[in-house]
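A.B. asks: here are the coordinates; sequence isn't available:
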């Protein structure tokens, strides 16, 4: 916006480096350029100020495809005033010479012109393509058509406008059509997700089966080894039993032989003892040969007394003593008489 200083009957204008000012007085150009500073009379002066920097406008319009589907096109145009003096003669960029207030009618006109021209070229392209092609390839084709079309527009050349760039941001169908178009892709994505889930489950099942087979193989291997262990333990037990039986047989044989040797030795010893005792008895009998009966009786009583058990108390009555003496002496007398005979 211009900086205007107000003085009585006169004004001072100071421009900016991004705006082109045109000063007319009585229909004649007095000052024209960028960044100017000058004095003027407000009653006889006409001021126009145009931006010479790059400007962008957002375009939003609707078009219809060859299969009668409405689409919304969003684009951005970058433009500049290549000939500000020519543009000032075609568009309204006037500035109040008294207050410096600028009108926006010129930029509104530029926006309308660019929108209509861009929409016309875009509609021509989209009208010849079905909806699917417009959505997939329409961005590039529409951008190229707008760029080429605006470059050759005589209206822009005569207005002093230059389009620097075109960007088509999106081409979107109506909401229900867009949802319908998204459904196959969503279903395909869901199908891929389901397939991935099934593959993962199948992989998990295969892994579980492999684990189960491995466990079963381990059990079979363990059972086989246990069977081999049982067989080996049985063989070891039989070998131990055989060895123990052989050892017992050896011990029994040795014991039998030892018993036999002991028996033979005992029998020989007993025979020797019996023979010795017989010899002793014969010697004793030979020693008693010719000895008186009374002496033999006394010796027998002595041996009997030695072999009798201990008697704590003995009561001898006259009757018992008389009877015993009678039997003793009676027996001795009878023996003497028989000897005399």
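C.D. replies: Perfect, thanks for sending it. The shown structure was predicted, so the numbers you read here are calculated from the model rather than taken from an experiment.

A.B. asks: could you use CA atoms for every contact and neighbour count after this?
C.D. replies: OK.

A.B. asks: can you map out the helices along the stretch 51-200 of the chain?
C.D. replies: Using DSSP state H, counting those that start in this stretch, the helices of the stretch 51-200 of the chain run over residues 84-90, 105-127, 131-151, 154-159, 175-288.

A.B. asks: distance between the second one and the chain's centre?
C.D. replies: This points to helix 105-127. Distance of helix 105-127 from the chain centroid (Cα atoms, centre = their mean, to the nearest Å) equals 59 Å.

A.B. asks: likewise for the first one?
C.D. replies: Average the C-alpha atoms of helix 84-90, do the same for its chain, and the two points are 73 Å apart (Cα atoms, centre = their mean).

A.B. asks: tell me how many other residues crowd residue 62.
C.D. replies: By other Cα atoms under 10 Å, the residues close to residue 62 number 15.

A.B. asks: likewise residue 26?
C.D. replies: Neighbour count of residue 26, defined by other Cα under 10 Å: 9.

A.B. asks: go on, residue 193?
C.D. replies: Neighbours around residue 193, by other Cα under 10 Å: 12.

A.B. asks: now do the contacts for it.
C.D. replies: By Cα atoms under 8 Å, 6 or more residues apart in numbering, no residues touch residue 193.

A.B. asks: go with 10 Å
C.D. replies: 187, 199 (Cα atoms under 10 Å, 6 or more residues apart in numbering).

A.B. asks: go on, the one 10 residues further on?
C.D. replies: For residue 203, the residues meeting the contact criterion (Cα under 10 Å, 6+ apart) are 197, 209.

A.B. asks: so how far is residue 216 from it?
C.D. replies: According to Cα to Cα, to the nearest Å, residue 203 and residue 216 sit 19 Å apart.

A.B. asks: for residue 281, same thing?
C.D. replies: Distance, residue 281 to residue 216, using Cα to Cα: 92 Å.

A.B. asks: same check, this time on residue 257
C.D. replies: Distance of residue 257 to residue 216, computed by Cα to Cα: 60 Å.

A.B. asks: center of this structure - which residue?
C.D. replies: Centroid-nearest residue in the chain, with Cα atoms, centre = their mean: residue 204, separated by 12.7 Å.

A.B. asks: surely that one touches residue 198?
C.D. replies: Yes: applying Cα atoms under 10 Å as the test, residue 204 and residue 198 come out as touching, 9.5 Å apart.

A.B. asks: ok, how many other residues are close to residue 181?
C.D. replies: Going by other Cα under 10 Å, the residues that sit close to residue 181 add up to 13.

A.B. asks: how about the contacts made by it?
C.D. replies: Contacts of residue 181 by Cα under 10 Å, 6+ apart are 132, 173, 175.

A.B. asks: kindly recompute the last result at 8 Å.
C.D. replies: Shown in contact with residue 181 (Cα under 8 Å, 6+ apart): no residues.

A.B. asks: second one coming, line it up with the first:
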């Protein structure tokens, strides 16, 4: 929208660079171009402002496919007015000289023209396409058909309008149909998920079985080695017992041999000692056989005295002393056989 300022009965217009302004005064074109700024009189001026920038027109409409299914089309058309003079001549782009506001609604007319043209071509292509194909490849087909239709539409160049681009955002069926169409895909996805779950469980079971088999194999191997260990321990114990028995036998044999040798040595020593004692006894007897009885008695008393215990004191009664003196004074006594006198 142009910026118009009033000063002392004059008006000053200042337009944006994206707006093409046409100023007629008394039927003659005075100013024509984008981004103009000039003074004018409101009573003699006829002003038109045509936007020349790219504009986006969003449209949404319903169509019917070949299998009688309702489908909504969401598209966007980018256009611009390439011929401002032509557009100003065909459409009402005149502005109020006091406010700079359009007197009519030219952009709405352009939007209606583009929407109806695009909708006509979209309906034409979707009416011969089934719903499944439209949802799969319909976006490209509808976009191409709308682009070709708008390019070939004669009213657009005649109005000074140029179509820059066409974009089809979405083709959507009714909510119930969309949910029904999603069901097979969801079921397939669920089946794939279930299959993945079953495969994962199968793999887990297989791994658990492998682990159990490994544990069982480990236990069997451990039991086998324990059996070998027990057998080896038995063999070692038996060998140790045999070695101990052999050592005991050798030790017993050596002990018996030593005992026999000791017995023989003791017997030999005893025999030699007996022979020595017998020789000494025989010699002693031979020596005493030549000695008289008095000497033998004296030797006997001496030996008896040697073997008697220690006597600290001796008490002799008269009877004992009389008898002893009688024996000493008798025949064979030390006094030569004279009787002792009282």
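C.D. replies: In hand now; what should we look at? Just so you know, these numbers come straight off a predicted model, no measurement behind them.

A.B. asks: map the residue nearest to the centre of structure 1 across to structure 2 for me.
C.D. replies: Correspondence of residue 204 of structure 1 to structure 2, assessed by TM-score structural alignment: residue 204.

A.B. asks: what sits against that match?
C.D. replies: Contacts of residue 204 of structure 2 by Cα under 8 Å, 6+ apart: none found.

A.B. asks: could you redo the last one with a cut-off of 10 Å?
C.D. replies: The contact partners of residue 204 of structure 2, by Cα under 10 Å, 6+ apart, come to 198, 210.

A.B. asks: got it, and residue 60 of structure 1?
C.D. replies: Residue 60 of structure 1 is in contact with 72-76, 115, 119, 170, counting by Cα under 10 Å, 6+ apart.

A.B. asks: ok, the residues you listed vs residue 323 of structure 1, which is closest?
C.D. replies: Of all the contacts of residue 60 of structure 1, residue 323 of structure 1 sits closest to residue 170, with 163.9 Å by Cα to Cα.

A.B. asks: skip the chain neighbours and tell me the closest residue to that closest one.
C.D. replies: Nearest non-adjacent residue to residue 170 of structure 1, counting by Cα to Cα, 6 or more residues apart in numbering: residue 74, 5.3 Å away.

A.B. asks: the one you found and residue 169 of structure 1, how far apart?
C.D. replies: Separation of residue 74 of structure 1 from residue 169 of structure 1 (Cα to Cα): 5 Å.

A.B. asks: one more: residue 21 of structure 1?
C.D. replies: In this view, residue 21 of structure 1 and residue 169 of structure 1 are 34 Å apart by Cα to Cα.

A.B. asks: who has more neighbours out of those two?
C.D. replies: Shown here are residue 21 of structure 1 and residue 169; by other Cα under 10 Å, residue 21 has more neighbours (29 against 14).

A.B. asks: go through the strand or helix carrying the more buried one and flag the buried ones.
C.D. replies: Element membership for residue 21 of structure 1, per DSSP states H and E: strand 19-25. Across strand 19-25 of structure 1, burial judged by 16 or more other Cα atoms under 10 Å covers 19-25.

A.B. asks: which elements pack onto it?
C.D. replies: Applying 3 or more Cα pairs under 10 Å, 6 or more residues apart in numbering; DSSP states H and E, one finds that strand 19-25 of structure 1 contacts strand 10-14, strand 28-34, strand 37-40, strand 45-51, helix 84-90, strand 94-95.

A.B. asks: who's in contact with that strand?
C.D. replies: Contacts to strand 19-25 of structure 1, defined as Cα under 10 Å, 6+ apart, come from residues 1-2, 13-15, 29-38, 40-53, 81, 83-85, 88, 93-95, 97.

A.B. asks: residue 306 of structure 1 belongs to a helix, doesn't it?
C.D. replies: Yes: looking at residue 306 of structure 1 with DSSP: H, G, I helix; E, B strand; the rest coil, it is inside a helix.

A.B. asks: quick one: the helices of the stretch 51-200 of structure 1 as CSV, columns for distance to residue 321 of structure 1 too.
C.D. replies: Output for these, formatted as CSV (distance: least, Cα to Cα, whole Å):
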stretch, distance to residue 321 of structure 1
helix 84-90, 189
helix 105-127, 171
helix 131-151, 161
helix 154-159, 186
helix 175-288, 29
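
A.B. asks: tell me which of the ones you listed sits nearest to residue 64 of structure 1.
C.D. replies: Among the helices of the stretch 51-200 of structure 1, helix 105-127 comes nearest to residue 64 of structure 1, with 5.8 Å by Cα to Cα.

A.B. asks: what residues in structure 2 pair up with the closest one?
C.D. replies: Helix 105-127 of structure 1 covers residues 105-127 of structure 2 once aligned (TM-score structural alignment).

A.B. asks: do stretch 77-93 of structure 1 as well
C.D. replies: Counting by TM-score structural alignment, stretch 77-93 of structure 1 falls onto residues 77-93 of structure 2.

A.B. asks: end to end on the matching stretch, go ahead and measure it.
C.D. replies: End residues of stretch 77-93 of structure 2 are separated by 21 Å (Cα to Cα).

A.B. asks: likewise stretch 26-41 of structure 1?
C.D. replies: Distance across stretch 26-41 of structure 1, first residue to last, is 11 Å (Cα to Cα).

A.B. asks: what sits up against it?
C.D. replies: If you take Cα under 10 Å, 6+ apart as the criterion, stretch 26-41 of structure 1 is touched by 2-5, 7-25, 44-52, 84-85, 97-98.

A.B. asks: now, of those, which are buried?
C.D. replies: Among those, those classed as buried by 16+ other Cα under 10 Å are 2, 4, 11-16, 19-25, 45-52, 84-85, 97-98.

A.B. asks: and stretch 235-243 of structure 1 against structure 2, how far off on average?
C.D. replies: Comparison of stretch 235-243 of structure 1 with structure 2 after fitting gives an average deviation of 2.1 Å (mean Cα distance after the TM-score superposition for structure 1).

A.B. asks: and for that stretch, what's in contact with it?
C.D. replies: Contacts for stretch 235-243 of structure 1 (Cα under 10 Å, 6+ apart): 229-234, 244-249.

A.B. asks: tabulate those residues (CSV), appending neighbour count and distance to residue 266 of structure 1.
C.D. replies: CSV is the format used below for the contacts of stretch 235-243 of structure 1 (neighbours: other Cα atoms under 10 Å; distance: Cα to Cα, whole Å):
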residue, neighbour count, distance to residue 266 of structure 1
229, 12, 52
230, 12, 51
231, 12, 50
232, 12, 49
233, 12, 47
234, 12, 45
244, 12, 31
245, 13, 30
246, 12, 29
247, 12, 27
248, 14, 25
249, 12, 24
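
A.B. asks: give me the neighbour count for residue 168 of structure 1.
C.D. replies: By other Cα under 10 Å, 20 other residues sit near residue 168 of structure 1.

A.B. asks: this completes my enquiry, with thanks.
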